[in-house]
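Chemist: Below is the sequence, then the predicted model.
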Amino acid sequence: MTIKVKYFGQIAEVTGIQEEFVKFSGVTIMELVAKLSQKYPDLEKKSFQMAQNKELVSLDSKLTGDEIAFLPPFAGG
């Protein structure tokens, strides 16, 4: 499947881009993160949350083939 991956804030700084389309045959978001960490090794040094279709999800969530976003930690309350 092809997944639209969006990067925000510090994560976009690490990747050097704000979004890309990734061909991926894995099942979970964790597998996708592992693949992208190989491409962008500095991702492993960053804290982030994941959103799928604009809803926060855990790393063990299944991919739906839609949009995934890497969200940096947010300050404030």
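Modeler: Nice, I can see it. Residues are numbered from 1 along each chain as shown.

Chemist: hey, let's count contacts and neighbours off CA atoms from now on
Modeler: Will do.

Chemist: Distance check, Val22 against Ile68.
Modeler: Using C-alpha to C-alpha, to the nearest Å, we find Val22 at a distance of 10 Å from Ile68.

Chemist: Now for the residue nearest to Glu19 when sequence neighbours are not counted, how many residues are close by?
Modeler: With C-alpha to C-alpha, 6 or more residues apart in numbering as the criterion, Glu19 has its nearest non-adjacent residue at 4.2 Å, and that residue is Lys6. As a burial measure, Lys6 scores 18 neighbours (other C-alpha atoms under 10 Å).

Chemist: Put this next to the first one:
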Amino acid sequence: MDITIKYFGAVAEQAGTSTEFLTLSQAEIELDDFKALCFKKYNITNMGSVKTAINRELKETGYIKSGDEVAFLPPFAGG
């Protein structure tokens, strides 16, 4: 499966990239497992505070399939 990954803010700084394309052998992957896989690759340690969007919709759980776009967003602050 092919996935587009977008990193924003401090997460992009830690990853050293803002966009990445990843190919995995399985048909789908659980969001927490995918997040752990990506964060381990770049030694991103604040996994709990990073929000995730799948196809531009904020998600806390779910599955990622081929063709999905996953975005990792830094913590938000209101104001």
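Modeler: Cool, got the structure. Everything numeric in this text was worked out from a predicted model, so none of it was measured.

Chemist: Would you pull the TM-score for this pair?
Modeler: Taking TM-score structural alignment, normalised by the length of structure 1 as the basis, the two superposed chains have a TM-score of 0.85; 75 aligned residues with a C-alpha RMSD of 1.5 Å.

Chemist: mind checking the SS state of the residue nearest to Glu19 of structure 1?
Modeler: In terms of secondary structure, Lys6 of structure 1 is strand; the call rests on DSSP: H, G, I helix; E, B strand; the rest coil.

Chemist: got a list of what it touches?
Modeler: The contact partners of Lys6 of structure 1, by C-alpha atoms under 8 Å, 6 or more residues apart in numbering, come to 18-20, 67-70.

Chemist: okay, now Glu57 of structure 2: neighbour count?
Modeler: Here the number of neighbours of Glu57 of structure 2 (other C-alpha under 10 Å) works out to 11.

Chemist: Sorry, slip of the keys, the one I care about is Leu31 of structure 2.
Modeler: Leu31 of structure 2 has 19 neighbours, counted by other C-alpha under 10 Å.

Chemist: Check which helix or strand the most centrally placed residue in structure 1 maps to.
Modeler: Nearest residue to the geometric centre of structure 1 (C-alpha atoms, centre = their mean): Phe70, 3.8 Å. Using DSSP states H and E, Phe70 of structure 1 maps to strand 67-71.

Chemist: ok, which stretches of structure 2 are helices?
Modeler: Taking DSSP state H as the test, the helices found in structure 2 are 9-15, 31-42.

Chemist: how far apart are the shortest one and its match in structure 1?
Modeler: In this case it means helix 9-15 of structure 2. Superposing on structure 1 places helix 9-15 of structure 2 at an average distance of 0.4 Å from its equivalents, by mean C-alpha distance after the TM-score superposition for structure 1.
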